[in-house]
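Peer 1: sequence first, predicted coordinates after that:
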Amino acid sequence: MAAISTEQAGAWLADYAQVIGENAAMLTDLDRQTGDADHGSNMDRGMKAVAALDVSSFDSPGALLKKAGMTLVSNVGGASGPLYGTFFLRFAGALDDGPDDASGLLGALRAGLEGIEQRGKAERGDKTMIDALAPAVEAFETQSGAGTSAALTAAAKAAARGRDEATDLIARKGRASYLGERSKGKQDPGATSMTLLLESAARTLGSA
C-alpha cells in the first residue's frame, strides 16, 4: 500500500489543475518578464488534460501519477512539460516502492526533485523551480516525524519562502538567464507554479 491513495492522488491533481487555471494569467505575466510568456497557458493546457483522466480507471496512485506525468510531457510545451512530467514520473515510481507513511511520501518528493535536477541540469540557486522544491523537501523531512499533514504544511511554507528568496537571484538557467543582471528582482514562474503544486499537496494529501 502506498503512502497516499489513488483517490487522494486524483484530488491533488484536480486541485492543482483548478489552481493553475485560476493563476494562469499571473504565471504567464511572470514569464513575460523573463521568458516566452507561455508558462501559464502551457501549464493550464497540460493540467486540463490531466484533470480529464478517469481516476477510477487506475489501480494505484503510482499508475495515475505516471499517466499524469506522461500527459504533461505530451501536452505542455517548452521546458515545463518535460520537467513537471519527470517530477510526476519519478514521484510515482518512488511512491509505488516506498512505505505507506510520511517517509514514503518524502522518498517520492525527493525522487521528483532529483528527476528535475537531472533533467534540467540545474541546482539550487539557479533561480528555477528547484529553489522552491528543494527547501520544501528539506522541510518535509524535518517535520515528517510529526505526520504527513504537518510535513506537507511545512513543505508548502518552505516552498513559498524559497520562491520569494529566488526573486533576488540572478538566473543561471533557462530563458531568464539571457537577461543576466536584469533577471534580479523578477519572480521566477517555475518556482511559483511549483509552490502552487506543494500548497495543493498540503490541502489534499494532508490526511494521508
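Peer 2: On my side now, so go ahead. A quick note: this is a predicted structure, and the numbers were derived from the prediction, not measured. Numbering: from 1, shown residues only.
Peer 1: from here on, just use CA atoms for contacts and neighbour counts.
Peer 2: Fine.
Peer 1: contacts for stretch 108-123?
Peer 2: Contact with stretch 108-123 is made by 82-84, 86-95, 98, 128, 130-131, 133-134, 137, 173, as judged by CA atoms under 8 Å, 6 or more residues apart in numbering.
Peer 1: use this one as the comparison:
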Amino acid sequence: MGDTVDLDQFSDWMRRYAGVIHDNAPLLTELDSAIGDADHGSNMDRGMTAVVDALDVGEFTSPADLFKKVGMTLVSSVGGASGPLYGTFFLRFGGKLGAGPVDAEGLGVALHAGVDGIVQRGKAAVGDKTMLDAWVPAVEAYDAAASSGVGAALTAAAEAAAQGRDSATPLVAHRGRASYLGERSAGHQDPGATSTVLLLETAAETLG
C-alpha cells in the first residue's frame, strides 16, 4: 500500500471540508427545508467554523488527538441530529488512528469505527434515508479498493457515497425529522447523505 496520511494532512482535510461546507451551506439548507428543519447547512457551517477555530489555537501531537477535538467541538456546537452523529463519527474514527501516519488499511479500520458509531447513535440502517445510505456503501467500496492505496480507496468511497445518496432520494424516510412526512419525503435528496458525500470527496482530494 505504501502511501500514508499524516497529522498535517488530516488537519488540512478538516479545514478544506469547512470551506466546502460553507460554500454548500445554502444547498444543504435548501435540501433540509424540504424534509427537515431547514438548518443542516447553517448548523454544519457553524460547527465546522468552530472546528477550524479549535484547530487554529490547539496543539495536536497525533491524528487521534486532533479528531478527539474535532468530535467534541461538533457535539458541543452543532444543533439537531448532525452534531451528535458527526461528532460521534470523528470521535470513533480518531480513536482508531493512533499516534503516527496512517496507511490505507488503518484508515479503513477508522472509517468503519466511525460508521459503527453513527449506527449506534442514530439507530438507523441502509434504506432509512439517512446519511448511512451514503456511508455504508462508501466503506464497502473503500475496503474493495484499499489494496490500491489511500487515494484510490477514498475516490472509490466518495463515488459509492454519491451513488448511495442518489439511490436514497426516491425512498420514504424512516428515521429523523424527514420520517414525519411519510410518503411526502420520497423524491427529496437527504441533506445528511449530501454532507457525507462532500466529506468523502474532500477526503479523496486532500488525503489521496
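Peer 2: Noted; the coordinates are in hand. Please read these numbers as outputs of a predicted model, since none were measured by experiment.
Peer 1: now the buried members of the contacts of stretch 108-123 of structure 1.
Peer 2: Restricting the contacts of stretch 108-123 of structure 1 to buried positions leaves 82-84, 86-95, 98, 128, 130-131, 133-134, 137, 173, with burial counted as 16 or more other CA atoms under 10 Å.
Peer 1: residue in structure 2 paired with T204 of structure 1?
Peer 2: Correspondence of T204 of structure 1 to structure 2, assessed by TM-score structural alignment: T206.
Peer 1: pretty sure L197 of structure 1 contacts Y16?
Peer 2: Yes. If you go by CA atoms under 8 Å, L197 of structure 1 and Y16 touch, sitting 6.1 Å apart.
Peer 1: which of those two has more neighbours?
Peer 2: When L197 of structure 1 and Y16 are compared for neighbours, Y16 comes out ahead with 26 against 22, by other CA atoms under 10 Å.
Peer 1: mind checking which helix or strand S200 of structure 1 is in?
Peer 2: helix 189-204 (DSSP states H and E).
Peer 1: now L113 of structure 1
Peer 2: In this structure, L113 of structure 1 sits in helix 102-120 according to DSSP H and E.
Peer 1: what's the average distance for that helix when superposed on structure 2?
Peer 2: Helix 102-120 of structure 1, aligned to structure 2 and superposed, deviates on average by 0.3 Å (mean CA distance after the TM-score superposition for structure 1).
Peer 1: quick one, the following helix or strand past that helix and helix 189-204 angle?
Peer 2: For helix 102-120 of structure 1, the following helix or strand on the C-terminal side (DSSP H and E) is helix 130-143. Angle of helix 130-143 of structure 1 versus helix 189-204, following axes from the mean of the first three to the mean of the last three CA atoms, to 10 degrees, is 30 degrees.
Peer 1: so where is helix 130-143 of structure 1 in structure 2?
Peer 2: With TM-score structural alignment as the criterion, helix 130-143 of structure 1 aligns to 132-145.
Peer 1: distance between the matching stretch and the chain's centre?
Peer 2: Stretch 132-145 of structure 2 sits 12 Å away from the centroid of its parent chain (CA atoms, centre = their mean, to the nearest Å).
Peer 1: equivalent analysis for stretch 135-155 of structure 2, please.
Peer 2: 14 Å.
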